[in-house]
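**Student:** below is the structure, and that's it, no one-letter string:
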């Protein structure tokens, strides 16, 4: 899915009805938008009856628009006592509205206001790509794909039980129901999936039939020239989607990765056992008193930056669900200023903002004068400011995530996992003496560099990079009001100190070193030249941790490869995997944003639910990618 800038929708009413200038058409029928949604899309798909008694039900909509179809569906789902336990709703939208405009639009339907308020409060910044929103205490999972349908549809990984083909009349927006689009829906259809739309061309109907849909024309909605419903009944045999029956999992490692995995699985009803060799969570790489929360930017919108952007936005949204930064756990959403090193980099940073067209609530430019006022550096060149960024104490966040699991979590601390054995579809975790610690059909290895010790993970190309953080009295550095970073970083006051760091050392020294301290203080002098009163001989205080990294600096998320079996082809799906064994590793120095996002992605994989990110980006973090590269090189 190519990186591109979004063109948001413009709020306009024509005779009291939302109108789209881009397509020259109304968002809904003049006879009643809510009635249209209920008749065409819910009624055309046999809802609410078809989701009743299900554990999960998935809907895919090709044009989110004002969100009226979604709100009508949500309302019908909430009002149904026989509803499914979980509702997944995936929607594509090329021209999304801003949250403030959605609020004005939804005022046309007062009966939907409680739901609209939740939606608008969770609405993401208007950034191209996929966004996962948790609504109704997590029972509604809304996945928004902001972009053109031709780009987004191939990137969706889902098994939809129902399709809403919306997106203006075919004559006004022909690309939305083009035959080449409709012919791809069979890849996304669950067995016996249904489809409804109020308009499709003859070529479009034939494309649906060739894709395996049986089409009918029911009584149309008033004011609409036609309506079509369909059922997926292909002549070819479909692969069966067998839901997980034994929903038990063991998570190895109680750092930020493992705790996030516990929270996301428990939220879906899994029974989780957490195995940790220390007496408390977050004792290794997650043990710093302050970690930085910020995305990664690139001018070309490459895959790494798009993944980091999605992870950052999901993490910030997920933490709101937990109760909020500074409330449910220690931290502050004070913003992060990423300074340009020189005038040339400042030019590149400004060009990236212009080309990507990112909204100000995601990132905006901080002028040199503003940056100088914050840093005391009159020669500042400005930089990127991320208003939703900040700092978090990882140990506090880990405890908040574990507490959210409630009775679904069993904590086994002071238990070191030394080996894994599988018998009869069940994994057994054993300690150094060979005694069984726990057993379950699914194991998630999230132990950072310690996860490399297991026989099944030794072939993974993981390495440890030493990082020393310096702790300074907040008074000695005149603590900044926000996180400032460039070649290093400095935080505001946290527990009476400012943290400065961090080094990247290729050794395994565990104690504090003077040379690493001096290196950090030199970074600090560049970031806050007028605010620093400490000298290079300051007292040696801080912490040493080891980042777990991969050769391409991207994490490992998903099913782990089995190095003892031969690879049978040139694609990732041809790499053999250990059944029921998954990894969440290699987060490097961005564990805070990777952890919630990767845990949500893995939980979606295990549930067979729609994925929260593009399929092509899932491949970028597949744990088998290095084995496949080695195989391709022969």
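**Tutor:** Right, received. Where do you want to start? In this text, all values refer to a predicted model and were calculated from it rather than measured experimentally.

**Student:** C-alpha from now on. contacts and neighbour counts both.
**Tutor:** Fine.

**Student:** where do the strands sit along the stretch 301-450 of the chain?
**Tutor:** 331-332, 336-339, 364-366, 383-386, 390-392, 409-413, 419-423, 426-430, 436-440, 442-445 (DSSP state E, counting those that start in this stretch).

**Student:** possible to save the ones you listed as JSON lines with distance to residue 157 and mean neighbour count?
**Tutor:** As requested, those are exported to JSON lines (distance: least, C-alpha to C-alpha, whole Å; neighbours: other C-alpha atoms under 10 Å):
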{"stretch": "strand 331-332", "distance to residue 157": "34", "mean neighbour count": "22"}
{"stretch": "strand 336-339", "distance to residue 157": "33", "mean neighbour count": "26"}
{"stretch": "strand 364-366", "distance to residue 157": "32", "mean neighbour count": "18"}
{"stretch": "strand 383-386", "distance to residue 157": "30", "mean neighbour count": "24"}
{"stretch": "strand 390-392", "distance to residue 157": "32", "mean neighbour count": "24"}
{"stretch": "strand 409-413", "distance to residue 157": "29", "mean neighbour count": "17"}
{"stretch": "strand 419-423", "distance to residue 157": "29", "mean neighbour count": "15"}
{"stretch": "strand 426-430", "distance to residue 157": "28", "mean neighbour count": "20"}
{"stretch": "strand 436-440", "distance to residue 157": "27", "mean neighbour count": "17"}
{"stretch": "strand 442-445", "distance to residue 157": "22", "mean neighbour count": "25"}
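
**Student:** dump these into TSV; add distance to residue 267 as well.
**Tutor:** Output for those, formatted as TSV (distance: least, C-alpha to C-alpha, whole Å):
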stretch	distance to residue 267
strand 331-332	23
strand 336-339	30
strand 364-366	34
strand 383-386	29
strand 390-392	22
strand 409-413	10
strand 419-423	26
strand 426-430	22
strand 436-440	18
strand 442-445	16
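
**Student:** another one to put next to it:
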């Protein structure tokens, strides 16, 4: 049934109940401990999430009561209750929220992945890219709701991402739908998801079909279904060829960088048992942009709740899940998920905030309006301004988040890091990548090659090196710009020490950690140096004074200690990160000389694959909210590198692709 015993992928139409989700977690632990289980659930009714959360809360209370009874009766034992309680806690910690798109839950220490797609089911399936690796096709589907119809279009989109021997089980399927399902290549079965999980390792290539259904020629069924599936996949690939999603080749994956992006990519790859070697130019992790003592985590919302806004919400939830799972496993990461309070600092900013919160019926867990008294109560200091509260936000220590991701990766797979490795150039030779390290910087030698250490070969190389992203010849034209940011460290004292939520206005201010608050940050394009700047320190103070005029606690902000940290974040014009294949800009510009500003040129760019550097990938441009966007970007890139179904839809992948700035123009016939 699934030849790769290390991976099993299932699909489900309809979100059942909390008990079923818990059974998936427990059955993976007990029946398939050596298998990485992927479960994709599609649900059109967003209110189902609230139902699940209420059920989980009730089950937690019920299970705790049963556990107490079990402890009282020593002959009964409490192991099963402890297992159930742990599974309930895992699901509660995921903070399921009714937002559109895919929410990825990584459970059982990376062995069980549940992707929840909320919204129109046909649209969700249509906008999933078929995986590059056939081993990642889905092996079985379960139709669990009479509210979700399996029409012909839905069945073929399910088939697009399914193996040729995929099973389909449904109690809500008509005879006509059964015929269509068989034509689409599904084998109909009475197995439940629990049956399949508990006996899946014993199944071979097929399962008994329902005998009450009309027979369909197996040979014809096979020919039609496979041809149609290939056609669907090819049409989708052709449509998306200007944003290629190619996987990595076999072998060690080299990653340049030493921050959030590189270490979280290493963790996501380690969970897939990949060998990773990180090259960091500094003596340790988090010496660059990810070295701030505290980093705010909250979503960037837009009035239209477009693709970027949706990605930020997905990223917020994913980062929270990474954080809570790492902390639960014993990794030390300072954090406070205390929420973020967003207020305006002038009429324009207040108007923008009001437009955002008024434009959508945002889930209360994502954002909700608060009155001036409510703002003061949330912050525990005098705010006296209305604003927007992001309840699931807060702050995290980026250095500890970075280190924990690497430590976990190194614990579960062959992941290593080479420090003080200043990679000055990269080169591809016969399909392999080589990295050249400056081993004797400043020696004055006339021959640069005398001072180089060569690393490689690597079939796959990922650039995740923050503000150094554009330092290489192959990446120098990537549309990202470095902005210096100075974050001021403020002693916790008097009224200020009472602050209990992150404040975001004209700048941000965090609750204290180790008797220090963080505030800032400055925003200087293309900085000439990273030295401490007294003027930027003063500007950070003025931002708070401007945002909260007349508040006595602002007088407690003391910058006289000149304590601060400076870093450079790479910012894209559209504020979206970059992940995916590295564009070959030299070849693109060469082609552009021959194909521009005509109808024929539009067809050329639409009908030909985008030029890329094969085996070279980009993960960067995280901007000033890298903690919010970085871990999910890393997970998505890891899925791409491993040929899996990527937990982002096509619109999001197009938005995040490093090619996007150029291809948007080229396929419309516009000038670069």
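**Tutor:** Structure's in. What do you need? Only a predicted model underlies this, so the values are computations on that prediction, with no experimental measurement involved.

**Student:** and the TM-score between these chains?
**Tutor:** TM-score for the superposed chains, counting by TM-score structural alignment, normalised by the length of structure 1: 0.81, backed by 577 aligned residues with a C-alpha RMSD of 3.7 Å.

**Student:** that older thread, out of the strands of the stretch 301-450 of structure 1, nearest to residue 495 of structure 1?
**Tutor:** strand 331-332 (10.6 Å; C-alpha to C-alpha).

**Student:** average gap between that closest one and structure 2?
**Tutor:** Comparison of strand 331-332 of structure 1 with structure 2 after fitting gives an average deviation of 2.2 Å (mean C-alpha distance after the TM-score superposition for structure 1).

**Student:** so that strand corresponds to what in structure 2?
**Tutor:** Residues 335-336 of structure 2 are matched to strand 331-332 of structure 1 when aligned by TM-score structural alignment.

**Student:** could you check how far residue 254 of structure 2 is from residue 463 of structure 2?
**Tutor:** Per C-alpha to C-alpha, to the nearest Å, residue 254 of structure 2 is found 9 Å from residue 463 of structure 2.

**Student:** residue 209 of structure 1 is nearest to which of the strands of the stretch 301-450 of structure 1?
**Tutor:** strand 442-445 (39.5 Å).

**Student:** would you enumerate the residues in contact with the closest residue to residue 584 of structure 2 other than its chain neighbours?
**Tutor:** Leaving aside its chain neighbours, residue 584 of structure 2 sits nearest to residue 612 (4.3 Å; criterion: C-alpha to C-alpha, 6 or more residues apart in numbering). For residue 612 of structure 2, the residues meeting the contact criterion (C-alpha atoms under 8 Å, 6 or more residues apart in numbering) are 581, 582, 583, 584, 585.

**Student:** narrow those residues to those in strands?
**Tutor:** Mapping those onto strands (DSSP state E) picks out 581, 582, 583.

**Student:** trace residue 184 of structure 1 over to structure 2, please.
**Tutor:** When structure 2 is aligned by TM-score structural alignment, residue 184 of structure 1 is paired with residue 157.

**Student:** that match against residue 125, yeah?
**Tutor:** Yes: using C-alpha atoms under 8 Å, residue 157 of structure 2 is in contact with residue 125, at 5.8 Å.

**Student:** in the longest strand anywhere in structure 1, what counts as buried?
**Tutor:** In structure 1, taking DSSP E as the definition, the longest strand is strand 463-473. Within strand 463-473 of structure 1, the residues that count as buried by 16 or more other C-alpha atoms under 10 Å are 463, 464, 465, 466, 467, 468, 469, 470, 471, 472, 473.

**Student:** give me the aligned partner of the second one over in structure 2.
**Tutor:** Taking TM-score structural alignment for the superposition, residue 464 of structure 1 sits opposite residue 482 in structure 2.

**Student:** which residue is the nearest non-sequential neighbour of that match?
**Tutor:** Take residue 482 of structure 2 and drop its neighbours on the chain: the residue closest to it by C-alpha to C-alpha, 6+ apart is residue 570, 4.5 Å away.

**Student:** before we move on, the earlier item: what's the average distance of the following helix or strand past the longest strand of structure 1 to structure 2?
**Tutor:** Where DSSP states H and E defines the elements, the next helix or strand beyond strand 463-473 of structure 1 is helix 474-477. Helix 474-477 of structure 1, aligned to structure 2 and superposed, deviates on average by 4.5 Å (mean C-alpha distance after the TM-score superposition for structure 1).

**Student:** list the contacts of helix 474-477 of structure 1.
**Tutor:** The contact list for helix 474-477 of structure 1, computed with C-alpha under 8 Å, 6+ apart, reads 492, 493, 496, 497, 498, 531, 532, 533, 534.

**Student:** show me the helices in the stretch 451-600 of structure 1, by range?
**Tutor:** 474-477, 514-527, 591-607 (DSSP state H, counting those that start in this stretch).

**Student:** whereabouts in structure 2 does the last one align?
**Tutor:** Here helix 591-607 of structure 1 aligns to structure 2 at residues 626-642, judged by TM-score structural alignment.

**Student:** shouldn't residue 601 of structure 1 be in contact with residue 611?
**Tutor:** Yes: counting by C-alpha under 8 Å, residue 601 of structure 1 sits close enough to residue 611 to count as a contact (6.2 Å).
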